[in-house]
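>>> fold the following.
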Amino acid sequence: MDVITTVAAIILAFLVGAFLMIVSDTDVRSTFAYFFARPSDALAASWDKVSSAYGALMTGSLGSWQAITETTAQAAPLICAGLGVGLAFRAGLFNIGAQGQAIWGAILAAYVGFTLHLPPVLHLLVAILAGVVGGGIWGGIVGWLKARTGAHEVIVTIMMNYIAAGLLAFFLTTTAFQRPGRTDPISPIIDWNATFPRLAGSQLHIGFVVALVAAAAVWWILDRSTIGFAIKAVGANPNAAATAGMSVGTTTIITMTLAGALAGLAGVQAALGPSASGVPVPLSAGIVGSIGFDAITVALLGRSKPLGTVLAGLLFGALHAGGLAMQSIAQTPLTLTTVLQALIVLFVAAPALITKIIPFVRTRKVRPVGPTTEGGLA
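Predicted coordinates for the structure are as follows:
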């Protein structure tokens, strides 16, 4: 059922996107003024608009080796952050703080990258470790507050997102982070030794492999480890888990620490991944972008499962990579890709709506998406 609902959500999102393209294009819309006289004009214009836009999207994301590698580069941080959000979901926790955790991952990874001058492999490993630890600590604070004081993780993570962003802005005004000779908030260039190696002439870098390894690690934790069993048990019914002898508080702290570490790894991807020009990306206020917030949609679409998160990250990575092609080739606004992402999540998060639109799905049992309420089933 999960697969059918997800596929249906994607199809419906692209159909609604096609409708939006048609009604928002003045030339196409004008052909409907005489639709009943010459319906072929309106249909042809609509088809040309939609097919050119989605064709450009496919070309920009999968149409060449360069496009495919750009998709993987865009997907890598989304996969890591999506794993962090999805892991928290499995424990019944709403980790809205992936953005702040990713920011701390980027801060510490970049700082190690431009401050230390270590041998090639060692420098990269230390930078990755620093970013993962930074995100893990930032997420662990939320877990500790939840477990020890009962603070709601949604409120705490949202506030900590603002704190992380504010601290990054502040750090970039200090001599420790500001590039010598500059007064604007930008850091020194990260050493090549600390950046992810990539294949020559492409955007495919080791960071994508790291994201896949992280997904495999999350799968192993959830399906093959004791803590994974505890995470799923607490997510399914914390009262029953406590009765069985599991420590709900400890599991909450461990889960949020792991989730923060994964989101921190997404920040590492943003800081240490090469830019389109191949030059290392300096630390700046917008280095993480909206990765942490996009991760929520990735986790929802991936049903909080590692494989689903990888596939959802690749889909959203393709939308990001192909969005520029849609804009340049088909003159379609870049923001349409954001609308498509939102529509996909809307349909995935509202399976009852899909059962109304697509009758044959109605005969199947629809499972809830994301964290469940206390006492519910995961």
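
>>> contacts and neighbour counts: CA atoms only from here.
Noted.

>>> next up, the contacts around the closest residue to Phe94 other than its chain neighbours.
Once flanking residues are discounted, Phe94 sits nearest to Val154: 6.0 Å by Cα to Cα, 6 or more residues apart in numbering. By Cα atoms under 8 Å, 6 or more residues apart in numbering, the contact set of Val154 is 94-97.

>>> which of those has the most neighbours?
Within the contacts of Val154, most neighbours by other Cα atoms under 10 Å means Gly97, with 33 neighbours.

>>> element containing Phe114?
Phe114 belongs to helix 98-115 when elements are defined using DSSP states H and E.

>>> in that helix, what counts as buried?
Neighbour counts over helix 98-115 (16 or more other Cα atoms under 10 Å) mark 98-114 as buried.

>>> same thing with stretch 123-137?
123-124, 126-137.

>>> and that stretch, how far out from the chain middle?
Distance, stretch centre to chain centre, for stretch 123-137: 19 Å (Cα atoms, centre = their mean, to the nearest Å).

>>> who touches that stretch?
Contact with stretch 123-137 is made by 100-110, 112-113, 116-117, 193-196, 256-265, 267-268, as judged by Cα under 8 Å, 6+ apart.

>>> can you rerun that using 7 Å?
By Cα atoms under 7 Å, 6 or more residues apart in numbering, the surrounding residues in contact with stretch 123-137 are 101-102, 104-106, 108-109, 112-113, 193-195, 257-258, 260-265, 268.

>>> after the helix holding Phe114, next one along is what?
helix 120-149.

>>> now that next one against helix 98-115, angle please.
150 degrees (axes from the mean of the first three to the mean of the last three Cα atoms, to 10 degrees).

>>> another sequence for comparison is provided below:
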Amino acid sequence: MTQDPTPAGDPTPIAADMHAAGTPAQEAEGQPEDGKRRDRRPSGQSVMREIMASSGVFIFFAIVLALIIGAILVAAFNPRVHETASYLFARPTDFFFEVWQSFRGFFASLFRGAVFDYEATSVPRMVKPITESITNSVPLILAGLSVAVAFRAGLFNIGAQGQIIIGALVGGYVGIAWQLPPVLHLLVAVLGAALGGAIWGAIPGILKARAGANEVIVTIMLNSVALYLLSYFLKTKTYIGQGFAGKSEQITSSAAFPLILGSPFRLHYGILLALLAAGFVWWLLERSTLGFEIRAAGANPAAARTAGVSVNRTIIVTMIIAGALAGLAATGPVLGTERFVSNGVAASFGFDAITVALLGRSKPLGVVFAGLLFGALNAGAATMQAAAQIPVDIVQVSQAIIVLFIAAPPLVRWLLRLPGPERRTTPRSRVQKKEVAAA
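Got it, this is the predicted structure:
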């Protein structure tokens, strides 16, 4: 990484441009130093910055609130709660007991399905839930990193779903049609999946940089194109052989991720790939020159151009990297758990990745923990439905509520009576206010 030639203590061109809006008092009044009034209406990027600036405590409370609301919904649709509510005033204890049982069943079954099944009769069955949570998190972490990288550049990569599909097609083709030595075969299949996603991510990046096309619209349209391509290729002999349309042949064992704990666990070495990708994204964004350019372009494109950053090139490179990460997400099901390509290979990973990136504040470590959380919710849903007779849709509702709370910070602050960001002051900000008042 090259050293910044700017002397210590002097503002960089980017910092100077970013702070050229005026003093805090002038900004509060919407009046810059030049005396001309500017429009202070929030833009899409300012809303995204507010979402990503949410504190860890705020995110924790958003998750807790979402789970509590999910438990309330379970109690609201419980037939026993309805029955006891009919004679609530005669015997209120029955009603509250059933409500408590609904709450307890919701959280207990979620814990048993996602962390530790204390009712199982053998040790492997007891610890299997946590391994399933980790296994489910692999594609979510990789796809979440894809969306997070784009977010840091001020881009909305809604096309992770399509990039996962193309990555699955390329990686699956290498795993099915090629014959290579075991370790080499796996590496080539992984690189093929990354290459497929990178190519699909480069398309909206080039259109955005060269033609000014909106990346949201382009990526959404490419999702549909990828879905139709998947349907087409899963009718060809290359993928299905003598089988039926909609599901490919099994990939060869030399191209599959080995199992970490062996059967009956599904945990595979794809989790190491996800952690390595998270480490790479951290280094890229925080320690590399390209990462500085990505962050600069996302914070203020005009200031980045003034500092000599090629914003168009940064957009293209960012979308290529984001697409490659999304393509790697396809290796979770294709080379890990399912070991074949099907019409549902991408599931909802691409759209869940948006939530994971927001929940992780677009930081690699946060994305890893958010992916583990959503992997745990997905793993716990099956046990909730089987053991506690709780509809699996309740988990999806809880996930949607988490998205709502993360995307609407003022709502959570109002519910919990938390101070807004404008009310949080630091010693430096107080000194600046005094200096402005004195001037």
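
>>> quick revisit: tabulate the contacts of Val154 of structure 1 (CSV), appending distance to Ser187 of structure 1 and secondary structure.
Shown next, in CSV, are the contacts of Val154 of structure 1 (distance: Cα to Cα, whole Å; DSSP: H, G, I helix; E, B strand; the rest coil):
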residue, distance to Ser187 of structure 1, secondary structure
Phe94, 32, coil
Asn95, 29, coil
Ile96, 27, coil
Gly97, 24, coil
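
>>> tell me the one among these nearest to Thr243 of structure 1.
Nearest to Thr243 of structure 1 among these, counting by Cα to Cα, is Phe94 at 23.2 Å.

>>> what's the nearest residue to the residue mapped onto Ile240 of structure 2 from structure 1 if we skip its chain neighbours?
Taking TM-score structural alignment, the alignment pairs Ile240 of structure 2 with Gln178 from structure 1. Closest residue in space to Gln178 of structure 1, ignoring its immediate chain neighbours: Ser187 at 4.6 Å, by Cα to Cα, 6+ apart.

>>> wait, what's in contact with the one you found?
Ser187 of structure 1 sits next to 172, 177-179, 282-284 when contact means Cα under 7 Å, 6+ apart.

>>> now Gly246 of structure 2
Gly246 of structure 2 neighbours (Cα under 7 Å, 6+ apart): 231, 234-235, 342-343.

>>> among those, which recur in structure 1?
Here is what carries over to structure 1 from the contacts of Gly246 of structure 2, by both residues aligned by TM-score structural alignment, their matches' Cα atoms under 7 Å: 234-235, 342.

>>> hmm, what's the outermost residue in structure 2?
Here structure 2 reaches farthest from its C-alpha mean at Ala90, the gap being 48.8 Å by Cα atoms, centre = their mean.

>>> residue in structure 1 matching it?
Alignment note (TM-score structural alignment): Ala90 of structure 2 maps to Ala37 of structure 1.

>>> helix/strand/coil for that match?
Using DSSP: H, G, I helix; E, B strand; the rest coil, the structure places Ala37 of structure 1 in coil.

>>> hang on, Ile206 of structure 1 packs against Thr195?
No - Ile206 of structure 1 is beyond contact range of Thr195, at 9.3 Å (criterion: Cα atoms under 7 Å).

>>> ok, these two, which is more surrounded?
Thr195 (30 against 17).

>>> against Ala148 of structure 2, how distant is the aligned partner of the more buried one in structure 2?
Using TM-score structural alignment, the equivalent of Thr195 of structure 1 in structure 2 is Ala256. Remark: distance between Ala256 of structure 2 and Ala148 of structure 2 (Cα to Cα, to the nearest Å) = 27 Å.

>>> all strands of structure 1, in order?
Using DSSP state E, no strands are found in structure 1.

>>> quick one: which of the buried residues of stretch 123-137 of structure 1 is nearest to Lys146 of structure 1?
Ile137 (14.1 Å).

>>> please say which position in structure 2 that closest one maps to.
In structure 2, Ile137 of structure 1 lands on Ile199 (TM-score structural alignment).

>>> got the contacts of Val154 of structure 1 as CSV, with distance to Arg362 of structure 1 columns?
Formatted as CSV, those follow (distance: Cα to Cα, whole Å):
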residue, distance to Arg362 of structure 1
Phe94, 28
Asn95, 31
Ile96, 31
Gly97, 35
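
>>> residues in contact with stretch 66-76 of structure 1?
For stretch 66-76 of structure 1, contacts defined as Cα under 7 Å, 6+ apart pick out 60-62, 202-204, 207-208, 211, 313-314, 316-318, 320-321.

>>> the same query, at a cut-off of 8 Å, please.
Stretch 66-76 of structure 1 is contacted from outside by 59-62, 201-205, 207-208, 211, 266, 269, 313-318, 320-321, using Cα under 8 Å, 6+ apart.

>>> what's the matching range in structure 2 for that stretch?
Using TM-score structural alignment, stretch 66-76 of structure 1 corresponds to residues 128-138 of structure 2.

>>> excluding chain neighbours, what is closest to Ala333 of structure 2?
I think there's a mix-up here, since residue 333 of structure 2 is Pro and not Ala. The shortest distance from Pro333 of structure 2 to any non-neighbouring residue, by Cα to Cα, 6+ apart, is to Arg339 (6.4 Å).
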